[in-house]
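>>> Provided below for reference: sequence and predicted model.
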Amino acid sequence: MTCRALILGCSGTHLTAGEAAFFRDVRPWGFILFKRNIGSPDAVRALTASLRETVGRADAPILIDQEGGRVQRMGPPHWPKYPAGARFGRLNGSARAMAWLGARLMAHDLAAVGINVDCAPMLDVPVEGTHDIIGDRAYAQDADSVAEIGRAVAEGLMAGGVLPVIKHIPGHGRATSDSHFHLPVVDADRASLEATDFRPFRALADMPLAMSAHVVYPHLDPKRPATLSRIVIDDIIRGAIGFDGLLMSDDLSMKALKGAYRRRSEQAFAAGIDVVLHCNGLMRQMRGVVAGAPVLDGEPLRRAEAALARLTENAESFDVAEARSRFEAGLSVAA
């Protein structure tokens, strides 16, 4: 069944009649949920089932940002609160094992309500004096530790039947502004970026999905953010980093990008993005994004199918109660 190269959001905890009709007509590849979409576990299960019904695909990707800390769309009272990424970096010898376990538990929570993709791990490497949009979301301050913990998170998610999305490729850690509101510019030369920022992404280039950064790197492309830059996507993401999985944009509704939504969509695809993401569920904006989006075919379709094929690659059952107890005990040693 054909679909469009889109991941779209919806407005609330259930689909409106207008949204259902729109999604049936548009047939996006996938959907994304935010806190506004999260009710009880039963309500989330009903919503994910409704979304998949509109496109007629039982394995349609349904994404969420579930990192822990500040970025956790599903939380108390129905789901546990998970720590920010930096907590794992302080665990020293047990960082990798605990990051895997936390991600495996998150995957259990997500899969139980029909969510099969998590926009994690975040592989950005922060530097002194940058914007706190990354802050304690970062696993560590050095690239090798970020890569090691990030791989543990990715593998923990996949062990629970949830696909990871590495973000924000090729690196958001040096940004001095928040791309939700402004277009960040990272004025580091390529050698510096290669030595630090690109390293975790290169180490996890075998992952199925990645999310682009709305960041300008003047020493790579002086005019366009990575999401809209053929130079960055071809030379850096596909070339130097070696990522051949499905490349999705960050949210096209973020204020880092300017102009009409159709144009944003067209520019992203022209640059080499495989699938565009629009998150806020505003119908007027979504119509513009849809107007600039092609049917998913060719290499993007191959990458999408390869990603979904990994959904059951490592999924396995485990003792949830025992794992939660072990996770809480392990975290207690962190500062």
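Thanks, I have it.
>>> Please make it C-alpha for all contacts and neighbour counts, starting now.
Will do.
>>> tell me the helices in this structure, going along the chain?
17-26, 41-55, 86-89, 95-111, 143-159, 190-195, 199-203, 230-231, 261-271, 283-291, 298-309, 320-331 (DSSP state H).
>>> Select, out of those, the one closest to Met74.
Met74 sits nearest to helix 95-111 of all those, at 8.6 Å, using CA to CA.
>>> Can you report how many residues lie near Ala17?
Around Ala17 there are 8 other residues, counting by other CA atoms under 10 Å.
>>> Any figure for the gap between it and Thr54?
To Thr54, Ala17 is 11 Å away according to CA to CA, to the nearest Å.
>>> One more: Met283?
From Met283 to Thr54 the distance is 16 Å (CA to CA).
>>> try this one next to it:
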Amino acid sequence: MTRRRWIGLAGCLTIVILVAIIAIAGGGSNQPGADANQTAAASASATAPGSTTAPASSSTPAETAPAAPPSTRAPGKLRVDAARAAARLFLIGFGGTEGRDKLLDRFRKREWGGVVLAPGNGESPQQVADLLGRIRRAALDHEHEVPLFAASQLGGDLDAVPVGAPLQSAAKTPDQARATARAIAKALHPLGIRMVLAPDADIGFAGGPWEGVAFSDDPATVASLSTAAVAGYKDGEVAAAPGHFPGEGAASGDPAIEAATVGVSLDDLRARDFVPFRELAGHSAAIQLSSSTYVAFDGVTPATLLPEVVKLLRGELKFEGVVVSGDLAAASLAGGQPVAALAVEALKAGADLLWVPGGADDQVAAWRAVTRAIKSGAVPEARVAEALARVDALRDKYGVR
């Protein structure tokens, strides 16, 4: 074979080898290309209209990055980042004397799900309207959802917003209970309040924490008047969240100020304390859990942290609305655990809104703990999405915007 033919053959072989190498390299690059496409798609989805996920930035903390609020209604999937989803799960409170600028700054930094007004927060309806208007503007200025404004309204000195209502126990008939609740709702609605932590649906045991406030010591009467009150609030376009399931009328003390235990069996609870809640389950937009401990369960864990309690409410009583946790600051009195840990446990147990009154430090610590739990998978995204979907439905029905 001539030298020229050898050179030609070598050249052909070289070309064939190069083509093969390129083909192999091209096939191998398909997977990274697919990953890149997926990343680009995810990025586009995150920045598309209706999404709030922003690119990561070391200079902008997740909790302060403003963006337009999207829907969180996709079942089983979050359409906001973990930090934002976590904040939307919280109902927060504040001290009656807290400085206004400091309070408003809390709503600029974080998209809290709602605010619960407590006695001492409102000097007059006009002062409350002004305060809630400022909170609303602070939220909107930072492209957050408008918080769900709620108030604890049990009448008299137990009203967060002084509207001249008597203690709920003053109502003796369903018509009176409904008329009183309707009047309260019509006073609160123009202020922007769309939910009340009321009525109290506990049995008024002698010496119990709700004696004198509860409608009656008779379960059937409590059921009738509580259901009428819920209807009255609904008449005035305000959602009612009666409490405190599974019933804390027989508690050893007031769980808001001391560790309290309900020392009766589950059969006793079913026969007596469940009676009002069976009626309320089909009529209430929300139901609040108790922060007491119960001998009927393990005797040491507040009910608001127990999956068994939520299972009873959802399964046996067929409740489909929003489950509001008990006061998590009060729940911490039972075992000394920090509020942050309790917030995670309450969410795992099935609470949809986590109520943390009082100090900002506890609220921020609880938000951080829930955010970490979502990111780590300790709380599944599906649990969070389910909770937010129920809250969204309540917000839509009662015009929170």
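Great, that's in hand. What you see is a predicted model; the values in this text were computed from it and never measured.
>>> TM between them?
Overlay of the two chains. TM-score (TM-score structural alignment, normalised by the length of the first structure): 0.82; 299 aligned residues with a CA RMSD of 2.2 Å.
>>> circling back to that earlier point, out of Met283 and Thr54 of the first structure, name the residue with the larger neighbour count.
A count of neighbours by other CA under 10 Å puts Thr54 above the other of Met283 of the first structure and Thr54, at 19 against 15.
>>> and of the helices of the first structure, who's closest to Met122 of the first structure?
Using CA to CA, the helices of the first structure put helix 143-159 closest to Met122 of the first structure, at 7.0 Å.
>>> what's the angle from that closest one to helix 95-111?
In terms of direction (axes from the mean of the first three to the mean of the last three CA atoms, to 10 degrees), helix 143-159 of the first structure departs from helix 95-111 by 40 degrees.
>>> Would you check the span in the second structure matched by helix 143-159 of the first structure?
Mapped onto the second structure using TM-score structural alignment, helix 143-159 of the first structure covers residues 219-235.
>>> pretty sure Pro61 of the first structure is touching Pro28, no?
No. Applying CA atoms under 8 Å, one finds Pro61 of the first structure not in contact with Pro28, separated by 9.7 Å.
>>> count of residues packed around the aligned partner of Gln168 of the second structure in the first structure?
Using TM-score structural alignment as the criterion, Gln168 of the second structure maps onto Gly85 of the first structure. Neighbourhood size, Gly85 of the first structure [other CA under 10 Å]: 26.
>>> per the alignment, Gly288 of the first structure corresponds to what in the second structure?
In the second structure, Gly288 of the first structure lands on Ala365 (TM-score structural alignment).
>>> Who are the contact partners of its match?
Neighbouring residues of Ala365 of the second structure by CA atoms under 8 Å, 6 or more residues apart in numbering: Val339, Ala340.
>>> what does the one 10 residues further on give?
Contact criterion CA under 8 Å, 6+ apart gives Ala82 as the residues in contact with Lys375 of the second structure.
>>> wait, is it part of a helix?
Yes. Under DSSP: H, G, I helix; E, B strand; the rest coil, Lys375 of the second structure sits within a helix.
>>> Would you check how far apart it and Arg84 of the second structure are?
12 Å.
>>> do the same with Phe149 of the second structure
18 Å.
>>> With Arg383 of the second structure instead?
Relative to Arg84 of the second structure, and taking CA to CA, Arg383 of the second structure is found at 15 Å.
>>> neighbour-wise, which of these two wins?
More crowded of Arg383 of the second structure and Arg84, by other CA under 10 Å: Arg84, with 25 against 21.
>>> what about the more buried one, which helix or strand?
For Arg84 of the second structure, the enclosing helix or strand under DSSP states H and E is helix 82-88.
>>> Show me what that helix is packed against.
For helix 82-88 of the second structure, the packing partners by 3 or more CA pairs under 8 Å, 6 or more residues apart in numbering; DSSP states H and E come out as helix 360-376, helix 381-397.
>>> elements contacting the last one?
Contact here means 3+ CA pairs under 8 Å, 6+ apart; on that basis helix 381-397 of the second structure packs against helix 82-88, strand 322-324, helix 339-349.
>>> With respect to Glu258 of the second structure, which of those lies nearest?
Within these, the stretch nearest Glu258 of the second structure is helix 339-349; the backing value is 15.1 Å (CA to CA).
>>> quick one: that closest one to helix 360-376, angle?
Using the same axes, to 10 degrees: helix 339-349 of the second structure against helix 360-376 is 50 degrees.
>>> Good, wrapping up.
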